[in-house]
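[1] sequence and computational prediction follow.
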Amino acid sequence: MRYAYAVTAALLIGGATATMVTQQPVDAQVAQNAPGTIHAPISKNGTIPGFADLVEKLQPAVVNISTTQRVKIQTPANPFAGTPFADLFGGLGSGDTGRPITREAQSLGSGFIVSPDGFVVTNNHVISAGDPDKSGSATASAVVESITVTLPDHGEYKARIVGRDSASDLALLKIESAKPLPFVQFGDSTRTRVGDWVLAIGNPFGFGGSVTAGIVSAMHRGVGSGPYNRYIQTDAAINQGNSGGPMFDVNGNVIGINTAIWAPNGGNIGIGFAIPAEIAKPVVDTLRAGKKVRHGYLGVAIQLLTDDIAAGLGLPKDHGEIVVRVEPGGPGFKAGLRQGDVLVKVNNIDVTPDNTLSYLVASQPVGAKVPIEVIRNGKHITLSAVLAERPPEDQLATNGVPENDDSDDDSNQNTPRNSARTALGITLEPVTPEVANRLNIPQNSHGLWISNVDPSSDAAEKGLRRGDVILSMNEHPVTSIGDAVAAINATKAAGRNTVLILVQRGNNPALFTGLKLMPPAKK
């Protein structure tokens, strides 16, 4: 996934909707895409005569956005300090600590005007300080000093930030003009369908206004990015510098904001993503009113209910998400949520791939009391949670480092340990304080660590490896080999062939997965 920076990345668009606008007073400024001013280019027989008339109406409201940044780079220390070569290589730094150098950098993106008095919408990352240093040879920090908005008529305006929201990756700017500016309005992206034609207008590679067309490839596409993980996917050609630009339907409605592309090789391959108007418009309206955007927060880490996890729980797939961790003292904790609960409804709305838990919770107001339906030990129960405010994105990040360990091989012994390995294709050992230290996990950890993985097992296919720690099986803690064997036997007795495990690698967050039982060995 890449953002559409003009200097480092790119993005895309897609969709189709109806405009939401009321009749204008006689003296009011009219949006470029106001009803009655746009004529869809699709004829009755389905042919496409062209988008020229549509683009002519819309393009005046699409702008280029550039930032000027002051970048402070800590240069590496001069390795020749104190030698006759110090002056010759003085540019490498001085002394043992190096010296800071301040440089100017620029970035480019796109945006669009949403009012005649100069409010401009773009992506938050377009106006955020970048990371200019990618070489690893020096550290750098950047501060955005100025933002310039350039209109298609080449008029330039200094912009101020009205507000920004990192969770939705949206920002609102304001420019001042002596005359009314051309503008466009949001449409209703909930009416967009896969296969609808869309237009992307932006500033790819800093070349100025460019237009591309394509269709909506998918709706509600999740790409693992923030609480609003619900994008419009399109095949319209989007390249570096398109971030923040509008996505229009054939009626001229803004149904999305170009945000990112899938670019494994750094360029456009026809997979781009746009924030739908149904998400963007409420955020923009809040920022325009001078208010802070606040998102609901439940305080749980979750996983999608994949086929193997669903099989381990004996539940249907594509319905619900499983709780991996519950934040102590958070809204979910206070509501009574537990690790292993499967959340199936939020505020009476089903949790599905199209309506993820994060999206449903973030869409609720802070302080709202919402019913949460979960499946626990095969039974449906309903809890009540009072949502808190979602913390900044950087506070939600976690990471860890995997490790491994050694153990003895007892494959020829008829022991419970061997029974577990025969069933799951993994050899398990209890976690002791000494083992925890070697595995780089907390000293008070409890569970079973994997000392060997059968290459032909489902565990190997799932990526489990030596040193991983299994914390629970079928939602029950495991601290001995006997616990593991009991979980395996219970799975068989229930007529299932998948054991649900909670596994941790190093200090990384624990995750659920389902392990299929190995077929009985042939005699």
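    Cool, the structure landed.
[2] only C-alpha atoms from now on, for both contacts and neighbour counts.
    Will do.
[3] for the residue positioned nearest the centre of the chain, helix, strand, or coil?
    Geometric centre of the chain, nearest residue: S225, 0.3 Å, by C-alpha atoms, centre = their mean. S225 carries the three-state label coil when classified by DSSP: H, G, I helix; E, B strand; the rest coil.
[4] burial of the closest residue in space to T212 that isn't next to it in sequence, as a residue count?
    Residue nearest to T212 in three dimensions, not counting chain neighbours: A200, with 5.2 Å by C-alpha to C-alpha, 6 or more residues apart in numbering. For A200, the count of nearby residues is 28 (other C-alpha atoms under 10 Å).
[5] for comparison:
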Amino acid sequence: MRRACLLRYAATAGLGLAALLAPAPGFAKGPVSVADIAEGLQDAVVNISTTQTLKERNGSPPGRKGPKTSPFDELFDDFFDEEGPDGSPRKVSSLGSGFVIDPSGLIVTNNHVIEGADEIIVNFTDGSKLKVIKILGHDPETDLALLQVKPRKPLKAITFGDSSILRVGDWVMAIGNPFGLGGSLTVGVVSAVKRDINAGPYDNFIQTDAAINRGNSGGPLFNMDGQVVGVNTAIISPTGGSIGIGFAVPSNTAVRVLNQLKEFGETRRGWLGVHVQNVTDEMASTLGLEEPMGALVASVAPEGPAGSAGIKPRDVILDFGGQSIRNMRDLPRAVANGTVGADVLLKVLRDGELLDLTVTLGRLPASEDDEAIETEDSDGVKELLGLTIEPLTADLRAKFEISGTVDGVVVTAVDPDSPAAKKRIEVGDVIVEVTQEAVHRPEEVVARLRAVEKSGRRKILFLLANADGDLRLVNVPIS
């Protein structure tokens, strides 16, 4: 009897244990799998390998805009760096990602992945390789490039989705080539949209916590419908690896740029011809605004579209073609996306009165491709190469006792660990010329620096003046 009772207890206990071990129905297989979506996409995601010859023995490849520890790290990965004898050329090979958008052989990647490359090879998931026969176009401002290969048979291609409907919290998926590990997939959410990381005048990034690393650059960011909603471009990483903060160019921006690259081999951005700044709290009431908003016109190019339309300094542009301008950064994006030659209605606040003006949008000249509209902080302060630089105002001239014969941009702070500090640039020094061109505003210094970076040079030449006007030349390393 007792034995029967024990057996009965054991059976009951066994059933209880089985019940405890059985997974709850809702968590039987974990979160919903993305395997079915990914299976149809991986063949269209490719690895991009490039090779280029550098004549300079020291320095990083032209495609890299900063050291590996820079905060806004690129995702492009050097995997082979062979140095020849002193002064001899060396070859650098690099890996990135890309994706097919047309079965006939059109492939998207980042501009910095292929910039300066002597040879570009596209590697597919089945092990096949194709050499890029033509770079149809590239755009440094959005960091996009369109490549052409000649396949033996139609390629698997993927389509773009609408990035404008993305919301914070939406699930996204990245596929790419991190650290040379092709076909890697990660999943995360949209952390933010319309993110400005000060990479350029058209910043409008999608931020995601989907793990992306070096080598993912140029790869696609997908929505859960398997459509490309972004092109992975940059990460914040003090370590060089993913810390969950990555950035992608929105698909709507990419499609517009890629269509122009395909048709014209270049981008054709709108041009307004104004120099703008933010409206501060102090300015708002003076300008007749209840709160700081809009883009304040600081100057107008006399023969530019804005000048012809009657836009004047001190005007506040509040709306461009139906797009609300909340701050100065909104305007360059809106203008760049406009159609060259089109008439656009602007809402402008002038002396407290709201005006409607019509401007015929011009085309941004190629020589001004750094930015369609110059922008600056309200005080004009810029930071670069460890230097804080500001316009040489009367107050700063008096503060640093700078001679009235000196003109340029004044250094107001120096990072003691920066290359500039090692070159003995000091607070109170005035940058008179950059690469033998006179400068009068901080943004002119920035523009010269960008031009030097794009040329592939590793140093930038400053002509400096001290407070007494004594001049000296200083060659400052860029990275």
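    Cool, the structure landed. Owing to the predicted nature of the structure, the values given are computational and were not obtained by experimental measurement.
[6] returning to what we had before: can you find the partner of the residue nearest to the centre of structure 1 in structure 2?
    Aligned by TM-score structural alignment, S225 of structure 1 pairs with A199 of structure 2.
[7] again, but for R191 of structure 1
    By TM-score structural alignment, R191 of structure 1 lines up with I165.
[8] mind listing the helices for the stretch 401-523 of structure 1?
    Ranges of helices in the stretch 401-523 of structure 1, per DSSP state H, counting those that start in this stretch, are 416-424, 433-439, 458-461, 481-493.
[9] what's the closest of the ones you listed to G340 of structure 1?
    Closest of the helices of the stretch 401-523 of structure 1 to G340 of structure 1 is helix 481-493, at 15.0 Å (criterion: C-alpha to C-alpha).
[10] tell me, the closest one lands on which residues of structure 2?
    Counting by TM-score structural alignment, helix 481-493 of structure 1 has no counterpart in structure 2.
[11] now that helix against helix 416-424, angle please.
    30 degrees (axes from the mean of the first three to the mean of the last three C-alpha atoms, to 10 degrees).
[12] residues near whatever residue of structure 1 lines up with P89 of structure 2, how many?
    Using TM-score structural alignment as the criterion, P89 of structure 2 maps onto T102 of structure 1. T102 of structure 1 has 14 neighbouring residues, counting by other C-alpha under 10 Å.
[13] cool, K174 of structure 1 as well?
    The burial count for K174 of structure 1: 21, using other C-alpha under 10 Å.
[14] and it, what's its match in structure 2?
    Under TM-score structural alignment, K174 of structure 1 pairs with Q148 in structure 2.
[15] just list the residues touching whatever residue of structure 1 lines up with S184 of structure 2, thanks.
    Aligned counterpart of S184 of structure 2 in structure 1: S210 (TM-score structural alignment). Counting by C-alpha atoms under 8 Å, 6 or more residues apart in numbering, S210 of structure 1 touches I201, G202, N203, P204.
[16] how about 6 Å then?
    I201, G202 (C-alpha atoms under 6 Å, 6 or more residues apart in numbering).
[17] now it: how far from N124 of structure 1?
    Distance of S210 of structure 1 to N124 of structure 1, given as C-alpha to C-alpha, to the nearest Å: 21 Å.
[18] same check, this time on A460 of structure 1
    For A460 of structure 1, the distance to N124 of structure 1 - C-alpha to C-alpha - is 41 Å.
[19] do the same with Q303 of structure 1
    For Q303 of structure 1, the distance to N124 of structure 1 - C-alpha to C-alpha - is 27 Å.
[20] between these two, which one's more packed in?
    Each of Q303 of structure 1 and N124 has its neighbours counted (other C-alpha under 10 Å); N124 has more, 20 against 17.
[21] that one and L170 touch, don't they?
    Yes - with contacts counted by C-alpha atoms under 6 Å, N124 of structure 1 reaches L170, the gap being 4.6 Å.
[22] which parts of stretch 53-60 of structure 1 are buried?
    L54, V55, K57, L58, Q59, P60 (16 or more other C-alpha atoms under 10 Å).
[23] and what of stretch 387-397 of structure 2?
    Neighbour count says stretch 387-397 of structure 2 has L387, T388, I389, E390, P391, L392, L396, R397 buried, by 16+ other C-alpha under 10 Å.
[24] cool, and stretch 189-201 of structure 2?
    Buried residues in stretch 189-201 of structure 2 (16+ other C-alpha under 10 Å): V189, V190, S191, A192, V193, D196, P201.
[25] same thing with stretch 226-246 of structure 2?
    226-237, 240-246.
[26] which of the three states applies to the nearest residue to the match of P89 of structure 2 once chain neighbours are set aside?
    Nearest residue to T102 of structure 1 in three dimensions, chain neighbours excluded: K72, at 4.3 Å (C-alpha to C-alpha, 6+ apart). At K72 of structure 1 the chain is in strand, as set by three-state DSSP.
[27] what does K72 of structure 1 correspond to in structure 2?
    So K72 of structure 1 corresponds to K55, using TM-score structural alignment.
[28] could you report the neighbour count for that match?
    11.
[29] surely it meets P89?
    Yes - with contacts counted by C-alpha under 6 Å, K55 of structure 2 reaches P89, the gap being 4.5 Å.
[30] spatially nearest residue to N327 of structure 2 (excluding sequence neighbours)?
    G294 (4.7 Å).
[31] the one you found pairs with which position in structure 1?
    Under TM-score structural alignment, G294 of structure 2 pairs with G320 in structure 1.
[32] distance of its match from T75 of structure 1?
    50 Å.
[33] so who does the closest residue to the match of K174 of structure 1 other than its chain neighbours touch?
    Spatially, and ignoring its direct neighbours in sequence, Q148 of structure 2 is nearest to L106 (4.9 Å; C-alpha to C-alpha, 6+ apart). By C-alpha under 6 Å, 6+ apart, the contact list for L106 of structure 2 reads V100, L147, Q148.
[34] quick one, strands of the stretch 51-200 of structure 2?
    With DSSP state E, counting those that start in this stretch as the definition, the stretch 51-200 of structure 2 shows strands at residue ranges 72-74, 77-82, 90-102, 106-109, 119-123, 129-131, 134-139, 144-148, 171-176, 184-195.
[35] please read the previous query as pertaining to the stretch 401-523 of structure 1.
    426-430, 448-453, 469-473, 476-477, 498-504, 511-516.
[36] mind checking which of the ones you listed is nearest V284 of structure 1?
    Closest among those, using C-alpha to C-alpha: strand 511-516, at 35.5 Å.
[37] name the helices or strands packed onto that closest one?
    helix 307-313, strand 498-504 (3 or more C-alpha pairs under 6 Å, 6 or more residues apart in numbering; DSSP states H and E).
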